[in-house]
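1. Output the structure for:
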Amino acid sequence: MTAVRVGTAETRLIVLRGNSASGKSSVAAGLRDRFGRGLALVGQDNLRRVVLREHDRPGAANIGLIDLTARYALDAGYHVVVEGILYADHYGDMLARLRADHRGRTHGYYLDVPLEETLARHAGKPIADEVDADRLREWYRPSDLLPGGVETVVGADSTLTATVDRVMLDTGLAGLPARDR
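-> Next comes the predicted model:
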């Protein structure tokens, strides 16, 4: 397959991965709040569960939709945060192609939260009524890192504020202006 370059040298692509209740969506929202306009959030849960209403499985349609959405936003000049569980065996090839095709800086983060902490955090979420602890245990994959050392591992001891600060600084977003419209 021929590479199709996306984005610009100035766009940032940030991939936030981790198990359920690891803080991915909170970090993504914190980045958006901190940066302002011009940062697109491409959430796996929204595209997979809401838009397509599909189960997470290898080769599912949401994988391509996540890829297309991120590429479209990058080409439109947005910085992009792709966030979700994004199992390495299901999404790894797509993420590798997206990373390789992006003209700008790309940063990956894996939010590493132990199962016990995942269960405790999940218990306080609205979805806890739909997804019980046994299901969460089935979904949990310890250290589901992408190959090649392309992700920075962020431990459960990193606060939300500290994690957002780190990503803002690592990616250079902290020094870039938001869109004015």
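2. From now on I want contacts and neighbour counts done on CA atoms only, so please keep to that.
-> Noted.
3. roughly how far apart are the most centrally placed residue in the chain and Leu41?
-> Computing the C-alpha centroid of the chain and ranking residues by CA atoms, centre = their mean puts Glu83 first, at 1.9 Å. With distances defined as CA to CA, to the nearest Å, the gap from Glu83 to Leu41 amounts to 8 Å.
4. Following up with a second sequence; could you model it the same way so I can compare the two?
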Amino acid sequence: MVGNEGTRLIVVRGNSASGKSSVAAGLREKFRRNLAIVGQDNLRRVVLRERDRPGAVNIGLIDLTARYALDNGFHVVVEGILHADSYGPMLGDLVRAHRGASRCYYLHVPYTQTLLRHATKPDAEYLKHVTEDHLRDWYRDKDLLPDTLETVIDAASTLDDTVQQILRESGLDRVLPIDR
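-> Purely as a prediction, here's the structure:
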């Protein structure tokens, strides 16, 4: 078992440019301290500099990081593309092991809108290296976790609406942050 009855675990998944990182940042901005963001891109690309493959080391590192934060009283947002076939077993185990409230969300953005959102990213170097071909290869339409574990949020939901929905449904809107 991991965490305690008062900790919250939130998983935010979706395709590239679906708004996962923005949602995680919005949750942190609204909740403030005591909310750990466990980002797939950070752990996989920055910490390990690893390719996204089934059975890759980052899957275990995401799990360990989330569990460590929960066990130390942090609420946790795990965010990333987190393809269901590679990351689903780990995410399912994490949700089942968590003692507190757990909520999983899938941000569903159609491919055409993914391309438009991607083009607005401010990092010119990233845009040079991540092409339309990459996005096409990575895109999976409604790559949902099994057992209806996730709430699907479609592209019509604004960033603020999505953040407010997750705060409300996870119960974070009724929890006082701890100033660490």
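5. thinking again about what came up before, could you name every residue contacting both of Glu83 and Leu41 of the first structure?
-> Both Glu83 of the first structure and Leu41 are in contact with Ala28, where contact means CA atoms under 8 Å, 6 or more residues apart in numbering.
6. if we can go back for a sec, which position in the second structure pairs with the residue nearest to the centre of the first structure?
-> Aligned by TM-score structural alignment, Glu83 of the first structure pairs with Glu79 of the second structure.
7. three-state assignment of that match?
-> Under DSSP: H, G, I helix; E, B strand; the rest coil, Glu79 of the second structure falls in the strand class.
8. Enumerate every residue touching the residue nearest to the residue nearest to the centre of the first structure when sequence neighbours are not counted.
-> Excluding its sequence neighbours, the residue lying closest to Glu83 of the first structure (CA to CA, 6 or more residues apart in numbering) is Leu16, at 4.6 Å. The contact partners of Leu16 of the first structure, taken as CA under 8 Å, 6+ apart, are 24, 28, 81-84, 108-111.
9. How about the secondary structure of the aligned residue in the second structure for Leu16 of the first structure?
-> Using TM-score structural alignment, the equivalent of Leu16 of the first structure in the second structure is Val12. The three-state label for Val12 of the second structure, taken from three-state DSSP, comes out as strand.
10. what comes into contact with stretch 66-83 of the first structure?
-> Outside of stretch 66-83 of the first structure, the residues within contact range by CA under 8 Å, 6+ apart are 6-8, 11-17, 24-25, 28, 38-44, 47, 94-95, 98.
11. the strands in the second structure, which residues?
-> With DSSP state E applied, the second structure shows strands at 8-14, 35-39, 75-80, 101-108, 150-154, listed in chain order.
12. With distance to Leu116 of the second structure added, can I get those strands in TSV?
-> Shown next, in TSV, are the strands of the second structure (distance: least, CA to CA, whole Å):
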stretch	distance to Leu116 of the second structure
strand 8-14	16
strand 35-39	23
strand 75-80	19
strand 101-108	14
strand 150-154	15
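13. so which of these comes closest to Arg168 of the second structure?
-> Smallest distance to Arg168 of the second structure across these (CA to CA): 10.7 Å, for strand 101-108.
14. Going by the alignment, Gly92 of the first structure corresponds to which residue in the second structure?
-> Under the alignment (TM-score structural alignment), Gly92 of the first structure maps onto Gly88.
15. Spit out the contact partners of that match.
-> When contacts are taken as CA under 8 Å, 6+ apart, Gly88 of the second structure is in contact with 82, 145-146.
16. Mark which of those are buried, thanks.
-> Neighbour counting with 16 or more other CA atoms under 10 Å marks 82, 145 as buried within the contacts of Gly88 of the second structure.
17. any idea how far the aligned partner of Asn42 of the second structure in the first structure lies from Arg53 of the first structure?
-> Mapped onto the first structure by TM-score structural alignment, Asn42 of the second structure lines up with Asn46. Distance check for Asn46 of the first structure against Arg53 of the first structure: by CA to CA, it reads 9 Å.
18. more crowded one of those two?
-> Each of Asn46 of the first structure and Arg53 had its neighbours counted (other CA atoms under 10 Å), and the higher figure belongs to Asn46 (15 against 12).
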